[in-house]
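J.: here is a sequence with its predicted model. Questions after.
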Amino acid sequence: MKRVSYLLLSLAYSAACLPCHQGDPSDLIGYGNDNPLGTTTGGEGGEVVKVNNVKDLTAAISDNVPRVILVDGSFNLTSRLKLGSNKSLIGVGGTASFNNSGITIASVSNVIIRNLKVNFVYGNDGITIQNSTRVWIDHNEFASDLDHGPDHYDGQLDIVRASDWITVSWNYFHDHWKSSLVGNSDSLRSVDKDHFHVTYHHNRWENIGTRGPAGRFGHLHV
């Protein structure tokens, strides 16, 4: 999704890195927790599967059955991952990463993504949240480089098309031109109206060369 306006929230925290998160639901604050649809629980109560290859990963995320997917290792993706509803996608071992391509959360609800590194995603966003509700993006790292100029990569985390009830917490965004966008087009004003309830909590940004004004928010907590 190529866009013009990108959001840089100029908050910096002194910690050298963001620790892995063990998934205590009490840590969820903001709109991902407090909303009329119910707390974001992801795959809670469903089967727990551990994946270490793209084939098994794709199969585990593709339906809407509650499931906790434990991601083990580094994945060099050739196409975007598309999550179904009621999923927790959790990196384990401190090395879980997606490279070259990213994650699409589109027209679904109740998704958690945690403890992943999303790196060097060319031609699209690291994570795109579109027309989706109850999403928790927590304790992830997003990175690329500033060497290729502002149009080589797209956004690190973009929230668009009437998405709602989202918490973005304890993530580390760095070395990128375009970080996080909320809302992407004035032509979609009627679609987006009364949506974009988004909470950003204790995230960290470093070496971001973003340009342009902020996106069009509905209700943004920082």
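T.: Sure, I can see it.

J.: CA atoms for contacts and neighbours, from now on please.
T.: Will do.

J.: in this protein, which helix is the longest?
T.: helix 54-61 (DSSP state H).

J.: quick one: contacts of the next helix or strand after it?
T.: Next helix or strand after helix 54-61 toward the C-terminus (DSSP states H and E): strand 67-76. When contacts are defined by C-alpha atoms under 8 Å, 6 or more residues apart in numbering, strand 67-76 is touched by residues 42-54, 57, 60-61, 86-93, 95-101.

J.: inside helices: which ones of these?
T.: 54, 57, 60, 61.

J.: in ChimeraX, how would I select just the buried ones from the contacts of strand 67-76?
T.: Here is the ChimeraX command that selects the buried residues among the contacts of strand 67-76 (16 or more other C-alpha atoms under 10 Å):
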select :42,43,44,50,51,54,57,60,61,86,87,88,89,90,91,92,96,97,98,99,100,101
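
J.: and the gap between the residue lying closest to residue 60 once chain neighbours are set aside and residue 114?
T.: Distances taken as C-alpha to C-alpha, 6 or more residues apart in numbering put residue 69 closest to residue 60, at 6.9 Å, once the chain neighbours are dropped. Per C-alpha to C-alpha, to the nearest Å, residue 69 is found 11 Å from residue 114.

J.: quickly list what's touching both of those two.
T.: Joint contacts of residue 69 and residue 114 (C-alpha under 8 Å, 6+ apart) are 88, 89, 90.

J.: distance from the chain centre to the top strand by length along the chain, please.
T.: Identified as the longest strand of the chain according to DSSP state E is strand 87-99. With C-alpha atoms, centre = their mean, to the nearest Å as the basis, strand 87-99 stands 12 Å off its chain's centre.

J.: now that strand against helix 54-61, angle please.
T.: 150 degrees (axes from the mean of the first three to the mean of the last three C-alpha atoms, to 10 degrees).

J.: I'd like to know which elements strand 87-99 is packed against.
T.: strand 67-76, strand 109-114, strand 117-119 (3 or more C-alpha pairs under 8 Å, 6 or more residues apart in numbering; DSSP states H and E).

J.: before we move on, back to that, let me have the ones in helices among the contacts of strand 67-76 in JSON lines, extended by distance to residue 199.
T.: Below are the ones in helices among the contacts of strand 67-76 laid out as JSON lines (distance: C-alpha to C-alpha, whole Å):
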{"residue": "54", "distance to residue 199": "31"}
{"residue": "57", "distance to residue 199": "28"}
{"residue": "60", "distance to residue 199": "28"}
{"residue": "61", "distance to residue 199": "25"}
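
J.: quick one: which of those is nearest to residue 145?
T.: Distance to residue 145 across those (C-alpha to C-alpha) is lowest for residue 54, with 24.9 Å.

J.: before we move on, back to that, could you say which of the helices and strands packed on strand 87-99 is packed most deeply?
T.: Ranked by mean neighbour count, these are led by strand 109-114 with a mean of 25 (mean count of other C-alpha atoms under 10 Å).

J.: got a list of contacts for that one?
T.: 21, 40-43, 84-91, 132-140.

J.: any idea how far that strand is from the middle of the chain?
T.: Put simply, strand 109-114 sits 9 Å off its chain's centre (C-alpha atoms, centre = their mean).

J.: check stretch 62-82 too.
T.: On C-alpha atoms, centre = their mean, the centre of stretch 62-82 falls 13 Å from the chain's centre.

J.: and here is the other one:
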Amino acid sequence: MASSVASSVASGTVDAKTLTGASTPFQSANYGVRNYSAPVKDSNGHDPANYKAAPVLPTWQFATSDPTGGKLTFEREVAPANGWHTWSRKGKVTVTGGSGATASRVYTVFNGQQLVAAINEAQNDPKIIRVVGHIDLRWSSNNTVFKEYTSYSDQKMGGSIMLPSNTTLVGINDAQGRPARITGTTILIGSELANGAVDAETGYKAWIAAGKDSEDYPTWTRNIIIRNLVIDAPWDVNPEDSANAYADAMTLSRAQNIWIDHVSMGDGDTPDSLASDTRHDGLLDIVRGSDYVTVNGSYFFKHHKTTLIGNGDSGRAWSDDGRLHVTLSNNFYDRLESRLPLNRYGQVHMFNNYIYGLTDSGVSADLKFGSGVDPRYKSNMLLENMYFEITALATDSFCKKAIDGGNGTNPIGFRSSGHQLLSNKGGNTTPIAWDGQCGYAVPTGANVWTPPYTYTLQTATAAKASVVANAGAGKLK
């Protein structure tokens, strides 16, 4: 499987690595370095009185040796041509990540400090980083010293990993077959930088006003592959307020050509029920002008705010309008509360996903389904052949649960067909065919789009069985 990148790049496409350069500055150096500062009250509402360490710690699965002996298998694979990640404003691309890494740019890491060191050494060079065991930036000294985050500042910078361009980050199953795991650590891909101006928006608008190509604006992070990892959403030790935490499990910001495959993401050992306020933010957010992203074969479970695509309405048009092309396919959304996804501006293609939710009385808050696909301001979505199974819910209520825009904001267009819908209400065990349009208008004229990539579409029923069997970390074939 370790074929050369040259032979793996599809005919007629370009290696996404060639899109990186001056427009993709290395941004990672200040991340992953703890400052152990005391909590302070700031203008964003981070009040020391609200500081609370994670009340439960996981059972650690630290490793000190590589069960593969360093042999590469799937690590050099490039991304398949079946999602928005294969496109760009400069034409068709192949996302290669770190597939072409030289021997000196292939790293096997067993702790957070080794992961940070690998990133800082390789910078934007093509690199493969293989995680074995359990990574958590709260541990240091070769996983022998543990210290909880001491403040918002300590967690924001010291508890985050920033992946640079041209990276393949993968988990390696241990000798017991368990996939590698990342806990207590936010994974960042990209950042919205000002490029010397007063703020990011001013800098970007000045660049465009000068007649320059937005693709050359120097804040992009591009060409990243993430596979076969369990990622636990961090517990926010000092959130903004009782309803808003800061730390996501993974955030894409001004990121392009990203392929996320066979990851498992949830709250891990620290569900929100362990606190009287909100201690988790998103699982996987795709925001701030990010574009050409595919998430497939992944498992999302037991979390409140799952995925946000576009994090604002009119105030974000300068960065998001015409961007946020995202594919979500063959994923398992299991006992989640909301945002599957919540979409503003995004041209989003969802197909062959399985959504399972519980609305039964007495179900704990960490498991109860609130809302699913959430089309909002200027979104334009295409949903095909998905399986919705939401327990104890009347059929005529599905359009307020499975698909609902919530605030009444207007999408550009919405198309939804080929689904199966199942509720066990009244002892029912038979799914029904459902188009799921839920009153939303289909796009017209120039707003009608067709995915510019090939993909295999299963029936909703076949997709459910396939997703349950194959989605998530540890299930790569």
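T.: Arrived safely. This is a predicted model, so every value here is computed, not measured.

J.: please state their TM-score.
T.: TM-score for the superposed chains, counting by TM-score structural alignment, normalised by the length of the first structure: 0.84, backed by 202 aligned residues with a C-alpha RMSD of 2.1 Å.

J.: would TSV of the shared contacts of residue 69 and residue 114 of the first structure with distance to residue 107 of the first structure be doable?
T.: Below are these laid out as TSV (distance: C-alpha to C-alpha, whole Å):
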residue	distance to residue 107 of the first structure
88	16
89	17
90	21
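
J.: and these, which is closest to residue 212 of the first structure?
T.: residue 89 (31.6 Å).

J.: show me what the closest one aligns to in the second structure.
T.: In the second structure, the residue paired with residue 89 of the first structure is residue 169, using TM-score structural alignment.

J.: return the residues in contact with its match.
T.: Counting by C-alpha under 8 Å, 6+ apart, residue 169 of the second structure has contacts 128, 129, 130, 131, 224, 225, 226, 227.

J.: and of those, the nearest to residue 320 of the second structure?
T.: Using C-alpha to C-alpha, the contacts of residue 169 of the second structure come closest to residue 320 of the second structure at residue 224, 20.2 Å.

J.: and that closest one, how far from residue 432 of the second structure?
T.: 39 Å.

J.: ok, residue 284 of the second structure next?
T.: 30 Å.

J.: which of the two has more residues huddled nearby?
T.: Ranked by neighbour count (other C-alpha atoms under 10 Å), residue 284 of the second structure and residue 432 place residue 284 first, with 23 against 12.

J.: what ranges does the stretch 151-300 of the second structure have for its helices?
T.: 152-158, 200-209 (DSSP state H, counting those that start in this stretch).

J.: give me whichever of those is most buried.
T.: Ranked by mean neighbours (mean count of other C-alpha under 10 Å), the helices of the stretch 151-300 of the second structure are led by helix 152-158, with a mean of 22.

J.: residue in the second structure paired with residue 138 of the first structure?
T.: Going residue by residue (TM-score structural alignment), residue 138 of the first structure aligns to residue 261.

J.: same check on residue 194 of the first structure?
T.: Under TM-score structural alignment, residue 194 of the first structure pairs with residue 322 in the second structure.

J.: secondary structure class for that match?
T.: At residue 322 of the second structure the chain is in coil, as set by DSSP: H, G, I helix; E, B strand; the rest coil.

J.: count of neighbours near it?
T.: By other C-alpha under 10 Å, neighbour count at residue 322 of the second structure equals 15.

J.: what of residue 7 of the second structure?
T.: So residue 7 of the second structure, with other C-alpha under 10 Å, has 8 neighbours.

J.: ok so, going back, between the longest helix of the first structure and strand 67-76, how many degrees?
T.: Using the same axes, to 10 degrees: helix 54-61 of the first structure against strand 67-76 is 150 degrees.

J.: contacts for helix 54-61 of the first structure, please.
T.: Counting by C-alpha under 8 Å, 6+ apart, 49, 51, 67, 69, 71, 75, 77, 81, 82, 83, 84, 87 sit against helix 54-61 of the first structure.

J.: got those residues as CSV, with distance to residue 178 of the first structure columns?
T.: Converted to CSV, the contacts of helix 54-61 of the first structure look like this (distance: C-alpha to C-alpha, whole Å):
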residue, distance to residue 178 of the first structure
49, 33
51, 30
67, 31
69, 28
71, 26
75, 23
77, 21
81, 21
82, 22
83, 23
84, 26
87, 27
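
J.: got TSV for the helices and strands packed on strand 87-99 of the first structure, with distance to residue 27 of the first structure too?
T.: Listed next are those as TSV, based on distance: least, C-alpha to C-alpha, whole Å:
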stretch	distance to residue 27 of the first structure
strand 67-76	18
strand 109-114	12
strand 117-119	20
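
J.: residue 164 of the first structure: which of these is closest?
T.: Across these, closest to residue 164 of the first structure is strand 109-114 (C-alpha to C-alpha), at 9.5 Å.

J.: have a look at how far, on average, the closest one is from the second structure.
T.: With mean C-alpha distance after the TM-score superposition for the first structure, strand 109-114 of the first structure departs from the second structure by a mean of 0.6 Å once superposed.

J.: residue range in the second structure corresponding to that strand, please.
T.: Under TM-score structural alignment, the match for strand 109-114 of the first structure is residues 222-227.

J.: before we move on, the earlier item: could the helices of the stretch 151-300 of the second structure go into JSON lines alongside distance to residue 466 of the second structure?
T.: Below are these laid out as JSON lines (distance: least, C-alpha to C-alpha, whole Å):
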{"stretch": "helix 152-158", "distance to residue 466 of the second structure": "37"}
{"stretch": "helix 200-209", "distance to residue 466 of the second structure": "43"}
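
J.: out of those, nearest to residue 88 of the second structure?
T.: Using C-alpha to C-alpha, the helices of the stretch 151-300 of the second structure put helix 200-209 closest to residue 88 of the second structure, at 18.3 Å.

J.: what's the closest one aligned against in the first structure?
T.: Going by TM-score structural alignment: helix 200-209 of the second structure matches no residues.

J.: same deal with stretch 281-292 of the second structure?
T.: Under the criterion TM-score structural alignment, stretch 281-292 of the second structure matches residues 154-165.

J.: span of that stretch from start to end?
T.: Span of stretch 154-165 of the first structure from end to end, C-alpha to C-alpha: 23 Å.

J.: cool, and stretch 143-153 of the first structure?
T.: 10 Å.

J.: okay, buried residues for it please.
T.: In stretch 143-153 of the first structure, counting by 16+ other C-alpha under 10 Å, buried: 143, 144, 145, 146, 150, 152, 153.

J.: quick one, strands of the stretch 251-400 of the second structure?
T.: Using DSSP state E, counting those that start in this stretch, the strands of the stretch 251-400 of the second structure run over 255-261, 264-266, 284-287, 291-296, 299-301, 308-309, 325-329, 332-334, 342-343, 347-351, 354-358, 374-375, 380-384, 387-391.
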